[in-house]
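# sequence below, structure please.
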Amino acid sequence: MEATLEAEHLYKVFGRRPDEAVRRLEDGVDREELRADGTTAAVIDASFTVAPGQIFVVMGLSGSGKSTLLRMLNGLLEPTAGHVRFDGQDLTGLSDRDLRAVRARKISMVFQHFALFPHRSVIENAAYGLAVQGVPRAERERRAGEALALCGLAGWEKSWPDELSGGMQQRVGLARALATDLLLMDESFSALDPLIRRDMQDQLLQLQQSLKKTIVFITHDLNEAMRLGDRIAVMRDGRIVQTGTAEDILVRPADDYVASFTKDVDRSRVLTASAVMDTDLRGDEADCACETATPDTSFGELCAISARLTHPVAVLDAKHKLVGVVPRQRLVGFLGDEQGTPVSCDSPRDAGGDKAVARA
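The predicted structure is shown next:
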């Protein structure tokens, strides 16, 4: 699938002689050595692609470079080196005028602190991006009203921002952003109370089911990243140290830094049967008449199925072919291992093993 957004070897250096600093980084000079010379390398050699309709989450601690990276994606910051391509167009080569046109029509940002105009009504705020695009008033109010309804704000169109709660104000910002193809969300929910934050995550996922927007979402919260991201990039000291699905990062961390991030994650909310099943079937590929799972079955549901059976759970693909089995002790191992280390595929199986699955 062709990427909607592509970042290619992006660097952002602040300070003296940034081009020289990029060359030194390419030669292997450490970031701290540059800092000693009065130069800050905020983003170093960042590359990734985002597919159409995908939520791509960039996560890391404060100072890791994630917000700087986001601002290069829509030209708010010019890369010191590298390229950003959106729908095949190289944004780094555009004039200021053309770049403003792209931002007005195709790319929106949803900020952490709402960024609403206090002197404009809710519907005027939601329609602001359309007004910038030159959409006639009747049309933009109709489309803004539809976006507000999608975000759960029908009936609040004539209200003022200070009459809304924090969560409602963020919904207005989200409704405003829906007018474009690409949403850049910079820790958009981090200023909200935990319950409201969870509600906004639900809202975003519900919207995504129907609208299929392409979204880059910045967060420092791994649980939020795991919940929202189709793919996740983990940043450290300006570099992307791992990119993958939530399961990739949880089950196969690239290094100790990523592993330390994931050790406190609620694994049952992330893992599916495909991540925990044993694919060493030893020739047992018979169809199963017993209760089975699919590769996408959630970990919690998998545990419930296992509790009702006396043998490993059979995992069948869309063609009803046996692609894996999940012994009960394997589930216990994945759930209970504090370090997040997968149980070996050579672990002893439940009594009866695969033969019991095949006979069921």
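# okay, CA-based contacts and neighbour counts for the rest of this
Noted.
# Phe189 in helix, strand or coil?
Under DSSP: H, G, I helix; E, B strand; the rest coil, Phe189 falls in the coil class.
# quick one, what contacts the nearest residue to it once chain neighbours are set aside?
Of all residues not flanking Phe189 in the chain, Arg197 sits nearest, at 5.6 Å (C-alpha to C-alpha, 6 or more residues apart in numbering). Arg197 makes contacts with Gly167, Phe189, Ser190, as judged by C-alpha atoms under 8 Å, 6 or more residues apart in numbering.
# so Arg197, which state does it fall into?
With three-state DSSP as the criterion, Arg197 reads helix.
# next, find the distance separating it from Arg171.
In this view, Arg197 and Arg171 are 11 Å apart by C-alpha to C-alpha, to the nearest Å.
# how about Pro118?
To Arg171, Pro118 is 15 Å away according to C-alpha to C-alpha.
# this one next, for a side-by-side:
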Amino acid sequence: MATITVQNLYKIFGPSPERAIPLLENGRSKEDILRETKLGVGVNNVSFTAEEGEILVIMGLSGSGKSTLVRCVNRLIEPTRGSVIINGTDVTALPPEELRQFRQAHMGMVFQNFALFPHRSVIQNVEYGLELQGVAPDVRREAAVDALEKVGLAGWEDSLPRQLSGGMQQRVGLARALALDPDILMMDEAFSALDPLIRRDMQDELLNLQEDMKKTILFISHDLDEALKLGNRIILMKDGAVVQSGTPEEILTEPADDYVTKFVEDVDITKVLTAESVMKKTEAVAYLHTDGPRATLRKMRKNAISSLFVLDDNRRVAGIVTVEDCVSLLERGGKDIREILRTDIRTVDSETPATELIEILHDLPYPLAVTNSKNGKIQGVIVRGTLLGAIAGKGINQ
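As a prediction, the model looks like this:
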């Protein structure tokens, strides 16, 4: 289900802005239009959807239009043309009072500069949005306390912002947004003013919170590493237009043009590839309660492999057997592969990053099984050569 649907959105700054749109449709550049018409192109025909519960990162260099785009989504900036549908409501058609109420009910925003009231205590800052909504003092206090606990600031309720570090102040800004319990969080360069170490901590904190919150988050960033870490999908912008959108892996391994290629060329591909993207489908498996050593050997020989994963009745990995063990079992007249089943094996889920896979496979004598984290069923197999081949084949500078 799409929480946010943006269709053919434009924002042109200046008098009679509509006159720039035909020029854009005819392929004129942002610079040409500014020179000829004195109009500034902020957003150029942008369409996208944000699904419920995903983090969508909108990124680009300074002046790319990313902040303008997000402010058009919540109509802090009035779009020139296009529509924004949020939870089935056309936000671009709402009159001012209904828009204000809709924002309060469905959207929270976290800014780069914290935007805290210096004379208010931490908890009073967190309560502020609820106070504007007319929520009763005891109810908003409870919500604020809960939000501060979520961001790790329990016990700091009565402190003033100046008594907090930059990272803690940003946590207060995040708590203020969370206290409203919005469907959508909009985070505008929320961590970019923080020191690198604190910034990484805040990124980790956001991911941990998202596991429980399942909010739809529009996250603006100019930092590709941050986008790759946080984003389920990424929208890359230039001159107000979308250059490419896709998953982090798609952006890195299938750049749409030279601009995207240049943008991502210094990224370590192993930080983005996952077990699912480098595994191969299991061509053969043995079954614990139906396959004996002869059937298992036949499968291994047919597929030219020296070991085979053994599955239980629910297709969960029970262990692994080798050619040598099957031959030994046959020589002594055994018929049950459970006698030779090796159960001390490693498995990973499909989202495990390649950086971890390299370390796991380094000394692993057997292939690595990839399993579904929810039901434990086997999804594929990774061997060292498969992993190295995938990294080499999907490298940015190939």
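# TM-score of the superposition?
Here the TM-score for the pair of chains, by TM-score structural alignment, normalised by the length of structure 1, is 0.87; 337 aligned residues with a C-alpha RMSD of 2.2 Å.
# related to what we said a few turns ago, so which of Pro118 and Arg171 of structure 1 has more stuff around it?
Ranked by neighbour count (other C-alpha atoms under 10 Å), Pro118 of structure 1 and Arg171 place Arg171 first, with 25 against 11.
# name the helix or strand for that one, please.
Here Arg171 of structure 1, judged by DSSP states H and E, is contained in helix 166-177.
# for that helix, packing partners?
strand 107-110, helix 122-126, helix 128-132, helix 137-150, helix 194-211 (3 or more C-alpha pairs under 8 Å, 6 or more residues apart in numbering; DSSP states H and E).
# need these in CSV with distance to Glu32 of structure 1, can you?
Listed next are these as CSV, based on distance: least, C-alpha to C-alpha, whole Å:
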stretch, distance to Glu32 of structure 1
strand 107-110, 31
helix 122-126, 43
helix 128-132, 41
helix 137-150, 46
helix 194-211, 36
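# any idea which of those is most buried?
helix 122-126 (a mean of 27; mean count of other C-alpha atoms under 10 Å).
# which residues touch stretch 7-26 of structure 1?
By C-alpha under 8 Å, 6+ apart, stretch 7-26 of structure 1 touches 31, 34, 38-49, 68, 73, 78-85.
# out of those residues, which end up buried?
31, 34, 39-49, 68, 73, 78-85 (16 or more other C-alpha atoms under 10 Å).
# tell me which element Leu153 of structure 1 falls in.
Judged by DSSP H and E, Leu153 of structure 1 forms part of no helix or strand.
# and the gap between it and Ala126 of structure 1?
Applying C-alpha to C-alpha to Leu153 of structure 1 and Ala126 of structure 1 gives a distance of 11 Å.
# re the thing from before, which of the buried ones among the contacts of stretch 7-26 of structure 1 fall within helices?
Arg31, Leu34, Thr68, Leu73 (DSSP state H).
# roughly how far apart are the second one and Glu20 of structure 1?
If I follow you right, that is Leu34 of structure 1. Where Glu20 of structure 1 is concerned, Leu34 of structure 1 sits at a distance of 10 Å (C-alpha to C-alpha).
# quick one, what contacts the closest residue in space to Met168 of structure 2 that isn't next to it in sequence?
Leaving out its chain neighbours, the residue that sits closest to Met168 of structure 2 by C-alpha to C-alpha, 6+ apart is Leu153, at 7.6 Å. Contacts for Leu153 of structure 2 (C-alpha under 8 Å, 6+ apart) come out as Met168, Arg171, Val172.
# cool, and Glu189 of structure 2?
The contact partners of Glu189 of structure 2, by C-alpha under 8 Å, 6+ apart, come to Phe111, Gln112, Phe219, Ile220, Ser221, His222.
# now with 7 Å?
Applying C-alpha atoms under 7 Å, 6 or more residues apart in numbering to Glu189 of structure 2 gives the contacts Phe111, Gln112, Ile220, Ser221.
# what residue of structure 1 takes the place of it?
Matched to structure 1 by TM-score structural alignment, Glu189 of structure 2 sits across from Glu187.
# closest one to Lys321 of structure 1 among the helices and strands packed on helix 166-177 of structure 1?
Closest approach to Lys321 of structure 1 among those (C-alpha to C-alpha): helix 194-211, 28.4 Å.
# and that closest one with helix 166-177, angle?
20 degrees (axes from the mean of the first three to the mean of the last three C-alpha atoms, to 10 degrees).
# helix 194-211 of structure 1 versus helix 137-150: what angle between them?
Following the same axes, to 10 degrees, one obtains 120 degrees for the angle between helix 194-211 of structure 1 and helix 137-150.
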